[in-house]
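Enquirer: Would you be able to build a 3D model of this:
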Amino acid sequence: MIEHHKGNIIINFLVALVLLCMKYDFAFASAKVTCIEKEREALLTFKKGLIDHGGVFSSWRIENVENMKNECCKWNGVFCSNTTGHVTALLLPGNWSRDYYLEGNKISSSLLDLHHLENLDLSGNEFGGTKIPKFIGSLKNLRHLNLRQSNFSGIIPLQIGNIINLQTLDISSNDLLSENLNWLSHLSLLSRFDLSYCNISDPNWLQNILKLPSLQELYLQYSYFPEFKSTSLINSSSKSLSILDLTSTELDSSTFDWLFNVSTSLTKIYLSNNRIKGQIPDAFAKLNFLEYLDLSRNMLEGEIPKSLKNLSHLQNLLLAYNNLSGTLPEMMKSFGLRQLSLRGNNFTGSVPESLGQLSKLEFLDVSFNYLKGIISESNFKKLGNLKVLDLSFNSLAFNISPDWIPDFDLDVINLARCETGPGFPTWIRTQRSFSWLDLSNAGISSKVPKWLWSNLSPGVQYLNLSHNQISGTIPDFSPEMMFVSIDVSYNKFSGPVPLFPPSNWIFQLSQNMFSGPISSICDVSYGALALLDLSSNRLTGEIPNCWEQMSSLHILNLGNNSFSGAIPHGLGSLLQLETLHLRDNNLSGKLPSTLQNCSSLRMIDIGGNRLTGKIPGWIVGANFPDMTHLSFRGNRFRGSIPSEICSLTQIQMLDLSRNNFSGKIPQCFDNFGSLVDKSTINSGMIGISFQLTDYNVSSLNIVKDYIDYALVQWKGQELEYRRTLTLLKLVDLSGNRLVGDIPGSFSSLKGLISLNLSRNSLTGNLNHDIGQMEMLECLDLSSNRLSGTIPIGLARLHYLAVLDLANNDLTGKIPSSTQLQSFNASAFAGNSELCGLPLTLCPGDGPDPSTSNQFGDSDEEKDDGDGILTLSFLKEFGISIIVGFIFGFWGVVGSLLVKESWRRTYFSFWDGIGNWLYVRTTVLWTKLWIS
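Expert: Purely as a prediction, here's the structure:
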């Protein structure tokens, strides 16, 4: 009984002890969230120096007086110790854009009251170009400091070297200068150092960095540093260096050899976008632990060295955009490669079947080479992990069984310019999760299979079936789809224009047989749409007036259809519009005044319609400072050409032909700076860049270039210019009712390629300074009332290939030159008082056409300023030849005939020469024969 009682006492004691411990534990746990008052005040002071645009500091407030000691450890970005309650981390990263939530901030010295702060992250914020405060060096317990992309400038403070516990330091992507890196010698624990986008002027920068004994990761991309000699490099103490990033540092072949002696433990090397020439060094084979090697965008030549087969750990090999050549090496089968990029080189031959043995391969890009041959199932035999396949822009042909089911499920399928037709490749039906499909220019001439549209997953972003002969219809796309770009242009698709997803940026359906109205596009708000091209189809009805829901549109092309009605006023809401193509429709009415709101316009092509009215005064440079191409051709515009049009200083193509314009041509054409300048200024392309992400191996940055084009009258033919459009500088005012003289300002247009003023009622003389238009290739002034003589300067236009001066009142003789006489007589026909080749001879010309053509009038000398020979000069020249022949030839020969002694001496001399040559030749031949 006593023992039982003792047992109860012991149990009760133990229970009490446990409860007591739990009590203290709860009390201790309660203490863990206690905020130190001094640190809370320091945080509130720190907050006063910052501007909160994103609500990040919304939690930085006192809920009630009772919780004053507890609240700061629960604030956004504040982290406290679970044991002491001290603030240990302050993590306030920005959003990496210029919409920073800390715009114009200052770092308060109140941070010095956070004595236990170990992690400070203020990256991605805006500090207005101020210097990194020196007092940061007094935060002695900091282990991680991140000030990346925060708009700091000036010299990196040496005081950072006082933070001896620092393990990671990221001050990249600022405007910083480092004159001396000696302060690094104190940071013996630093393992990760990012100095990218920094200007380093310390001549010993590399030695100072490589002395860091704990350094594992070094990032110097886009940094500038002085050149150095490898022989002056001291031995590295960074035996643990694993990652080295020297992307875009202008490194050349003579200054990168040192990296082979830096560390034998290197696992990742980034050397892309430098100036490394020659062959890939065999020394890479020394780096036994190398997993990632990026040498893309250099000037490497030759073959991939076989020594790389020793890199048994290599997983990523990127050699894109070099000048490497030869065949793809068979030894790649020994790699454990996951990523292989050989894009943009000069590789030839076939794709080896050994690539199909790389069972770990996830990313394969051999595009833009000179590979050829057949691709079969054996090329993909063991590629079950493949996610990205890019064989585009080679000469490869697929020979795949219709029943083939590959082991892989691709994210990216890029087979542009590969021969996969004539049928649609059926193996793509097995790919259920691709985000990118490019079968453009693939020789497909069949009907599109219905399963293609049903197989498109909601995550598909890029679809390109352009430049084939694919027929069939396209159903409406689901609004849930995440398309960025759809391009099915240059095919034989028919039916109505399908609804496309609201996320779409690029939608190209041109050069097909789509029909019907497009009013359905008003049913969805396309706020992200940047490019809409529905040109060259069979579309009808009026152009809808709902463009305000496409506010991001840069390019709109509805040309070459059968649209009718007026141009909608709603187009004026497209404030970012750069290109507007409405040509070759049945549009009528006047230009809507709202278009003047589209101040970013560079090209307007509304030719080939039935538009009326006058050219509005708002088409001036003040509204369209970037306008380069303006085409109103083939409409019913009337009135005079306003002088304000000369404010379009960047104009390269002005086509107002085939309208009803009257009055005089403005005298201010010399204001067209782009036509005065002989150089090519405008690129002619509008780039729309976007990024496709969510790939397992690598994201893809895409720039979609839209090439502007125009339909112009060129050398007597109506032609469409695309890639060469930037070279074409043209003024076409033909087919109107213009009167008066040709303005003298035209002579200033030294860069003009084509000038067409035909079929008007222009009068006066041709400008005598026309020879200054030295780049002119086409000149058509036919069917006017021009008078006077043809100026001599016209003969100096050496590039002139097309000339038409027919049906005017020109008089006098056509200037003589190889250029003008090469044109057909029709170029000068219809000028009754014009003479000279290639027309009939002028009065007094000689009977010999060739002589007349070359030497002019036979009766008197004529100096036309071009140095053309006259007939009198020919006579003197002929007499000189005859006299010279008589005295030269017969003076010598006659003397030999008359005087016998001279004759004997002459022939004896030549006999001696002959005997000497014979003896020397015989001796030389004998020596050669004996030897």
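
Enquirer: Only C-alpha atoms from now on, for both contacts and neighbour counts.
Expert: OK.

Enquirer: Give the buried residues for stretch 459-467.
Expert: 459-467 (16 or more other C-alpha atoms under 10 Å).

Enquirer: Give me the distance from it to the chain's centre.
Expert: 20 Å (C-alpha atoms, centre = their mean, to the nearest Å).

Enquirer: Straight-line length of that stretch, end to end?
Expert: Stretch 459-467 stretches 24 Å from its first residue to its last (C-alpha to C-alpha, to the nearest Å).

Enquirer: another one to check against the first:
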Amino acid sequence: MESEREALRSFKSGLVDEHGILSSWRSDECCEWDGAECSNTTGHVITLQLSYLPLRGNLINLRSLDLSYNQLNGSVPLSIGQLSELEDLDLSHNFLEGLVSESHFIKLDKLKTLDLSFNSFLHIAIDWSPPFQLSRVSLAGCNVGPYFPKWIRTQTNLSSLDLSDADITDEAPKWLWSMSTLEQVVIAGNQISGTIPNLSSTSILYMDLCFNQFSGPIPLFPANASNILLIGNMFSGSISSIFETRHDHLRVLVLSNNQLSGEVPNRWEKLPNLYSLNLAYNNFSGEIPSSFGNLLNVVALHMHGNNLSSELPYNLKLCQELRLIDVGGNKLTGEIPTWIGQMHNMQFLNLRGNKLHGSIPPEVCHLTNIQVLDLSINNLFSIIPDCFNNFTVLASKKTTNYLDPFLFAPTYPYSTIVNKHYGYSSFQWKGKESECEENLNLLKLIDFSSNRLIGNIPKSFSYMKGLKSLNLSRNSLTGYIIPDIGKLEMLDSLDLSHNQFSGQIPTSLAEIYSLGFLDLSNNNLSGKIPTGTQLQSFKASTYAGKDGLCGDPLPKCPEDILKPSPIWGET
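Expert: The predicted structure is shown next:
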């Protein structure tokens, strides 16, 4: 291809070939050039092998150098500092080590962007005098600390700063908040302390201070801010100051895992375009505000682990874009509202650990996109509605409809924190209390445990072939375990313990080869445990309780105990 030929010749023009080694590159047949290797099927040049040739680079006019996402090791060469025309330098996501200081940037007075992030053995000097004025710098995942780098203060044109996971244990300097051009500040995942001043007159649009030790009240932020992330600090007091100004551009407000208290203000019309709200794991009390109904664009609402009371507000049904509601771990009362079935985009509904009573309304089965439905640890008293064949996503073994990871541990444009626990949800997983981690977006779960549910397991449960966790334990369910339970072939966790199930364990259960956790204890089951590698691999406690069950891993069944062979000749 002509475009490939010209690109390679352009590359050659930047090399010093004193001995004419690449003279063959004058021909039009690239595959015959020295050092070039072509694909046998496409004819395109796929590899250049020039490492053995005595060539030198002539890069004095280089403006952009991107060597990110390789496996480079060793130290950053001082010769980079001679590239006087360089404007963009990206060495991120490598294995570089050693000290980086002003000696690496001697002639880089035109440098505008610097990205050395995720080189965990790279040490960055704290105090020096750079020759450049950067607009963007990312040192995430480097060894910057323990002190906040003083040289950042000299960057009067800086608009984006990322120092996340940089081992800083210092107090945030006051000059940081007065940098007039700063629009994005990401310093998450350190142990930075201090209080945040009034930021309403600054240029900060995006602020990620997650997982630090900031304290004091929630700061005022600019009216045009778009993302405020303050997870995992020690902020305290009320959040009423947020509503002193209308924030038409605010999309993400995440204040979870702090020490915030008081009632949640009923003034959410001041944040009309909010997309994701997380107030989980604080000390909020009182009612869930009815003005949440003004958040017509909200997709995720996290209120888990507070002291909220009263009922779910009726106005919440106006938020038709909601895909996640997590109000577990509060003191909510009343019944599960029937209007919940009108939330047709709902993927994750967690009402766990409240004081809800009444029945499971059949309208719940209108949530065809549901993937996580947790109604456990309440006071629900009813049969389970037999309509779970409506759950089309849980019926599918495909992964295309899985929960958007953004709803749990979102990756924002400027944040470099990865695989962090955002503390969004708490649930039962494999018999233990677990918390939401980055893989929750892969989960398909139903948990109705610890209620007062009665009746049988609905036959429609067998339609949920994509279900990964089912927990119906600690209820008053009766009847048989449905014979078709083996159709739940993706199950990883099944807990039916502490009920009143009777009859035999269905043989189809042995066909769920993915099963990693099983608890059938404390029921009225009887007969032989079906033979199969999977069911015999669990401990005897899995089947403990009444003495009706037998067979490996329990004692043998009477019919399997061999009688003594008769002595030859006896009658």
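
Enquirer: Let's see which of the buried residues of stretch 459-467 of the first structure end up in strands.
Expert: Within these, residues falling in strands by DSSP state E are 462-464.

Enquirer: Turn the residues you listed into a markdown table, columns for distance to residue 758 of the first structure.
Expert: Supplementary listing: those in a markdown table, determined by distance: C-alpha to C-alpha, whole Å:
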| residue | distance to residue 758 of the first structure |
| --- | --- |
| 462 | 48 |
| 463 | 47 |
| 464 | 44 |
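
Enquirer: for those, which one is nearest residue 720 of the first structure?
Expert: residue 464 (23.6 Å; C-alpha to C-alpha).

Enquirer: is it possible to export the buried residues of stretch 459-467 of the first structure to a markdown table including distance to residue 369 of the first structure?
Expert: Listed next are these as a markdown table, based on distance: C-alpha to C-alpha, whole Å:
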| residue | distance to residue 369 of the first structure |
| --- | --- |
| 459 | 30 |
| 460 | 27 |
| 461 | 26 |
| 462 | 23 |
| 463 | 23 |
| 464 | 21 |
| 465 | 21 |
| 466 | 21 |
| 467 | 20 |
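
Enquirer: For these, work out which two are farthest apart.
Expert: Spatial extent of these (C-alpha to C-alpha) is set by the pair 459 and 467 at 24.3 Å.

Enquirer: Can you tell me how far residue 708 of the first structure is from residue 724 of the first structure?
Expert: Residue 708 of the first structure is 10 Å from residue 724 of the first structure, where distance means C-alpha to C-alpha.

Enquirer: Out of these two, name the residue with the larger neighbour count.
Expert: Shown here are residue 708 of the first structure and residue 724; by other C-alpha atoms under 10 Å, residue 708 has more neighbours (22 against 13).

Enquirer: From residue 398 of the first structure, how far off is the alignment partner in the first structure of residue 174 of the second structure?
Expert: Applying TM-score structural alignment, one finds that residue 174 of the second structure aligns to residue 450 in the first structure. According to C-alpha to C-alpha, residue 450 of the first structure stands 22 Å off from residue 398 of the first structure.

Enquirer: These two - which one has more neighbours?
Expert: With neighbours defined as other C-alpha under 10 Å, residue 450 of the first structure and residue 398 compare such that residue 398 has more, 17 against 12.

Enquirer: Alignment lookup: that one to the second structure.
Expert: By TM-score structural alignment, residue 398 of the first structure lines up with residue 123.

Enquirer: Next up, the contacts around its match.
Expert: By C-alpha atoms under 8 Å, 6 or more residues apart in numbering, residue 123 of the second structure lies in contact with 97-100, 142-144.

Enquirer: try 10 Å
Expert: Residues in contact with residue 123 of the second structure, defined by C-alpha atoms under 10 Å, 6 or more residues apart in numbering, are 96-101, 139, 142-145, 166.

Enquirer: do the same with residue 252 of the second structure
Expert: Going by C-alpha under 10 Å, 6+ apart, the list of residues near residue 252 of the second structure reads 206, 225-229, 273-278, 298, 300, 412.

Enquirer: Looks like the match of residue 174 of the second structure contacts residue 424 (just checking).
Expert: No. Using C-alpha atoms under 10 Å, residue 450 of the first structure is not in contact with residue 424; the gap is 11.1 Å.

Enquirer: what secondary structure does the counterpart of residue 293 of the second structure in the first structure sit in?
Expert: Superposed on the first structure with TM-score structural alignment, residue 293 of the second structure falls opposite residue 572. The local conformation at residue 572 of the first structure, judged by DSSP: H, G, I helix; E, B strand; the rest coil, is helix.

Enquirer: And residue 352 of the second structure, how close does it get to residue 496 of the second structure?
Expert: 18 Å.

Enquirer: Neighbour count for the two, which is higher?
Expert: residue 352 (28 against 22).

Enquirer: In the longest helix along the second structure, which residues are buried?
Expert: Secondary structure of the second structure per DSSP state H: the longest helix is helix 2-12. By neighbour count on 16+ other C-alpha under 10 Å, the buried set for helix 2-12 of the second structure is 5, 8.

Enquirer: in which helix or strand would I find the match of residue 398 of the first structure?
Expert: strand 121-124 (DSSP states H and E).

Enquirer: mean deviation of that strand from the first structure?
Expert: Comparison of strand 121-124 of the second structure with the first structure after fitting gives an average deviation of 3.4 Å (mean C-alpha distance after the TM-score superposition for the first structure).

Enquirer: Next, count neighbours for the aligned residue in the first structure for residue 193 of the second structure.
Expert: Matched by TM-score structural alignment, residue 193 of the second structure corresponds to residue 471 in the first structure. Other residues near residue 471 of the first structure come to 18 when the count uses other C-alpha under 10 Å.

Enquirer: Surely residue 471 of the first structure and residue 450 touch.
Expert: No. Residue 471 of the first structure is beyond contact range of residue 450, at 11.5 Å (criterion: C-alpha under 10 Å).

Enquirer: how about residue 94 of the second structure, what's its match in the first structure?
Expert: Matched to the first structure by TM-score structural alignment, residue 94 of the second structure sits across from residue 369.

Enquirer: Neighbours of its match, how many?
Expert: Count around residue 369 of the first structure with other C-alpha under 10 Å applied: 22.

Enquirer: for residue 26 of the first structure, same thing?
Expert: 12.

Enquirer: give me the element it is part of.
Expert: Using DSSP H and E, residue 26 of the first structure falls in helix 2-32.
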